[in-house]
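> I would like to see how this sequence folds:
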Amino acid sequence: MLHKVSEKTMHRVRWLLTLGWLLLIASLFYDPITIAWTDASNLSSPFRVNLDQCIKIRKTCLPQSSFSMSALIWWAMIVPSGIFILLVFGHEFWRRICPLSFMSQIPRALGIQRRRKVVDRLTGEARREVVTIGENSWLGRNHLYVQFGLFVLGLGLRILYVNSDRFSLGIFLIATIACAMLVGYLYAGKSWCQYFCPMAPVQMVYTGPRALMGSQNYLEPKTTVTQSMCRTTDAKTGQEQSACVGCKAACIDIDSEKTYWTELNKPGRRLVQYGYLGMVIAFYLYYFLYAGNWDYYFTGAWTHERDQVAKVWDTGFYLYDRAIPIPKAFAVFITFFVLIAITVTLGLILEKLCRKVVVKKGRSISKEQAQHIVFTLFTVTSFWVFFSYGARPSLNRLPEYPLFAFNALIVLVGSLWLYRTLRRTRSQYERENMATSLRKQLQKLSIDPKLLEGRSLDDLSPDEIYTLVKVLQGVSQQLRLQTYTGVVLDLLRQKTIDASGSFDFCQQLRQDLQLTDAEHFSTIETIASINPELLAFSQATEQVHSAVTLAKTISKPTGKPSV
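So this is what the prediction gives:
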């Protein structure tokens, strides 16, 4: 949604949000302002303390007094706002305003990023270049496990140490900023966001293939800068330009839906999607399991509870008026792991049931589509469960009608997102993505106007473009191969695909044009000879060249197309 807003404007917005966040962190150490809002004598404040209210932890009433609202503002206002932004406005909106992402880029802005010496294989010249995390490295393959583990650890530390201890929360947030800046120094691009940030799995869950109001950049005129990708402003021309260093091939900042379908089976992807729902349930359920009542959570008493750190080894469970002698430090993570195991198992079972139910109705469904359906159901469930508890310590202070309106908004937003996401397929995305390139190639041909019924090619939908492509089966193989080459070349120029990913991405188009796999590899070789810059030397390119050689050996294209 913000991808069209200039970088200069967004730079100012990020500075304002960052300064606001730093001010909030400072208030965790010294806050003479918000403490007055909770004073029992301040009758104009909805946050004033009720000294007569008994908020129990088990059988003991917590002492009531005025408190700083810094922790309450962070946990019950700002964090829920971030979740709402992700589902409604999209990953691109969040990434362009995120203060932590902004601060991770400070080493790049100062020109102090770590660099290593690299020798050019062709010229032998040495140069120093920034360091990126390889996609095939251990972290590149398993970063979802790392990020989800940090997410679970962070929530555990939150309950044990930083929920209400303002000093601990301040140190925790400062340490997180320091880690983001350190990663920004060690690795180029948005390596912190892509490979380390514990919030990234949450973004992945709530964005899905596309947010409710997120952009679909592949349907718009192609530009060098899309969605939330790294960008800079040219000092001479004032024009925005890409600052992408290729820290990740299927980058969510360039095309979030492409990343969704590409990484659907990435190691750790199911754990993130299904385990996140378990974490949402476990996190809020633990307040009840610990205190023996819901008042402790819904009143927000946990944001200003005294001596929280000293209670780490307190009894962790209290059920049916009985304390279960398991230390809180262990009870928190036991709750997390049990709920994660339950929801992950449930998700895997539902994937299998989804395929069986659809097959019984006489229709077929791929394993990938069944996974997408269950992913979608888990996301909207997580959203509704989160807002049944998240932000409630502040929302419940509102009058009845505004609170009812907010609840209705959450149900409506989740329902709309579910409606437009549930039936989404990879093939729909690929057709829409390829439609622009196909139009360019079709405009080069002499199309009979009767086929278009008086409309222009620009008026046709992606499905109609594909239908028209099938008409090309009746023309010569040379013309079909020329059209295919033009589409692949256009997609490579737009960085929609790379050389290694073009084979699978264009498979359906080859079938529609009745071209062989060997002809695809010949196309890639032709493009490499004419536009070598589009196939920059990499391991993926080596694999393509090997495939070309193999294809030539086992299959030589003939004048007669294969089906």
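> C-alpha only now, for contacts and for neighbours.
OK.
> What helices and strands are in contact with the helix or strand harbouring residue 93?
Per DSSP states H and E, residue 93 falls inside helix 91-97. The contact analysis (3 or more C-alpha pairs under 8 Å, 6 or more residues apart in numbering; DSSP states H and E) places helix 91-97 against helix 7-27, helix 79-88.
> Alongside the first, I'd like the structure of this one:
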Amino acid sequence: MLSSVPERKMLYVRSLLLVAWLTLIMSLFWDPYSAGLTGPVKETSPLSVAHHAVIVQGVELRVEPYALGTRVFWTIVIPIMPLFLIVFGHEAWRRVCPLSLASQIPGLVGLQRYSRKVERRTGAIRKTPQVMSRQSWLARNSWYVQFGLLFIGIVARILVINADRKAMAIASLSIISAALVTGFLWGGKTWCNYFCPANIVQKIYTEPGGILESHPHHLRPKLPQSMCRKATADGDIGACVGCVANCGDIDLQRAYWSDVLDPQRRNVYYMFFGLIIGFYEYYYLYAGSWDYYFSGVWTHEEGIWEKMLKPGFYLFGQAWPMPKVCAAPLTLVITCTLSLVLGRTLEKLYRRWRSRDNSKSEILTIHHCLTVASWSSFNCFYVFGGQPNIILLPELAGRVIDIIIVVSSTIWLYLVVHQNPCRYQHESRTRTAR
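The predicted structure follows:
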């Protein structure tokens, strides 16, 4: 959708989003204003603590007026992202992502590592950005590495980052710093392809294409989709350094079909569904009721550090002795494992059912399983994601949001299920023959 927008304009957009993110981070250290909207005297405000009476582990949780930074980020900014991904697609996100800009800053200011290569014919020395070896352990296991980082981040959210403003600010700055360091060490989109935890979410919700994704195999543009590019006086030029094979920024469908049978991809898709289930289920297992989650009090809970060693489960009207620091990751490990087993089992059953038709390929079998897993994860997320704020809206507004989510995911499911590699190859050949 944004593939034809000049790089200079998109650089401004990414810069604006990065500045907005940094501003939000700074507000986590100092925000003397927004807490006034949540004080008990502001009874007309839906965010006022006067409306909060949440029972956690059988005891009413004390709620003080709070700054809104964490609530805005976790219940507004984050819930918008999956819908953006599924509608506008991979190329739009890659061209606006502020973390992508952070990883490119070293190259933009000339602080990137380069390797020198001698041209055989001319003897000229050519400098090229360093790239990670595609045979390295990290490149071969990037799916598991990024999912592992995402898992650690989700556990950290439950334990500390959800509610502790400074911890969230430090975590955000650490991620931005990691992107900067990666951009210094390697060129291209190494951060995006090998390290960024959000890349897992992006792949699951956009591949083999978002609803409004462009199709470079139809048009053969000079600079397809979100391909790395550089702005010049004569217009944009390609700046690909070959950081990954079958790059999704050049042709997302080709990258997807070439990698769809990778066992790592399948395992991560199935475990991601369990990660979502476990993340939201833990709020109930911890508090003993759903009021704790839907009230949004977890975005500003007091004494979060002290509670890490207190009981992490409250079931059947009593606290269980396992500390929260162990209970949270254990819950996620169990749900990820169960969803992996469920996904693999359903995949085998579907393969057996399709085996009656000899014309059906293994690629399509896996593609259908991954598509359903993505669709299920998306809709499961929105049963909970953003709801602490959505329930504060007028009922009609909440219904409209629900309809938009369901319609968008259904359209995406229909479009993606009907994609297949033979159709992709046929469309590519047809365009080439013209």
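> still on that earlier bit, with the second structure superposed, average distance for the helix holding residue 93 of the first structure?
Here the mean offset of helix 91-97 of the first structure against the second structure after fitting is 0.9 Å, by mean C-alpha distance after the TM-score superposition for the first structure.
> Just the residues contacting that helix, thanks.
For helix 91-97 of the first structure, contacts defined as C-alpha atoms under 8 Å, 6 or more residues apart in numbering pick out 1-3, 10, 13-14, 17, 82, 85-86, 101, 203, 207, 211, 214, 227-228, 253, 256.
> Might you quantify the distance of it from its chain's geometric centre?
Put simply, helix 91-97 of the first structure sits 10 Å off its chain's centre (C-alpha atoms, centre = their mean, to the nearest Å).
> what's the answer for stretch 263-273 of the second structure, then?
14 Å.
> mean per-residue distance, it to the first structure?
Looks like 1.4 Å for stretch 263-273 of the second structure (mean C-alpha distance after the TM-score superposition for the first structure).
> For the first structure, which segments count as strands?
Along the first structure, the stretches classed as strands by DSSP state E are 56-57, 60-61, 115-119, 126-130, 231-233, 240-242, 315-319, 322-327.
> report the longest helix in the first structure, please.
Of all the segments of type helix in the first structure, defined by DSSP state H, the longest one is helix 328-360.
> matching residues in the first structure for stretch 377-392 of the second structure?
When the first structure is aligned by TM-score structural alignment, the counterpart of stretch 377-392 of the second structure is residues 382-397.
> Would you mind listing the buried residues in the matching stretch?
382-384, 386-387, 389-395 (16 or more other C-alpha atoms under 10 Å).
> if we can go back for a sec, need the winner for burial among the strands of the first structure.
Each of these was scored by mean neighbour count; the highest is strand 315-319, a mean of 19, by mean count of other C-alpha atoms under 10 Å.
> against the second structure, where does that one fall?
Against the second structure, strand 315-319 of the first structure falls on residues 311-315 (TM-score structural alignment).
> now swap in stretch 410-428 of the first structure and tell me
So stretch 410-428 of the first structure sits over residues 405-423 in the second structure, by TM-score structural alignment.
> For that stretch, buried residues please.
Result for stretch 405-423 of the second structure [16+ other C-alpha under 10 Å]: buried residues 405, 409, 412-413, 416-417, 419-421.
> quick one: contacts of that stretch?
By C-alpha under 8 Å, 6+ apart, stretch 405-423 of the second structure touches 83, 86-87, 208-211, 257, 364, 367-368, 371-372, 375, 378-379, 382.
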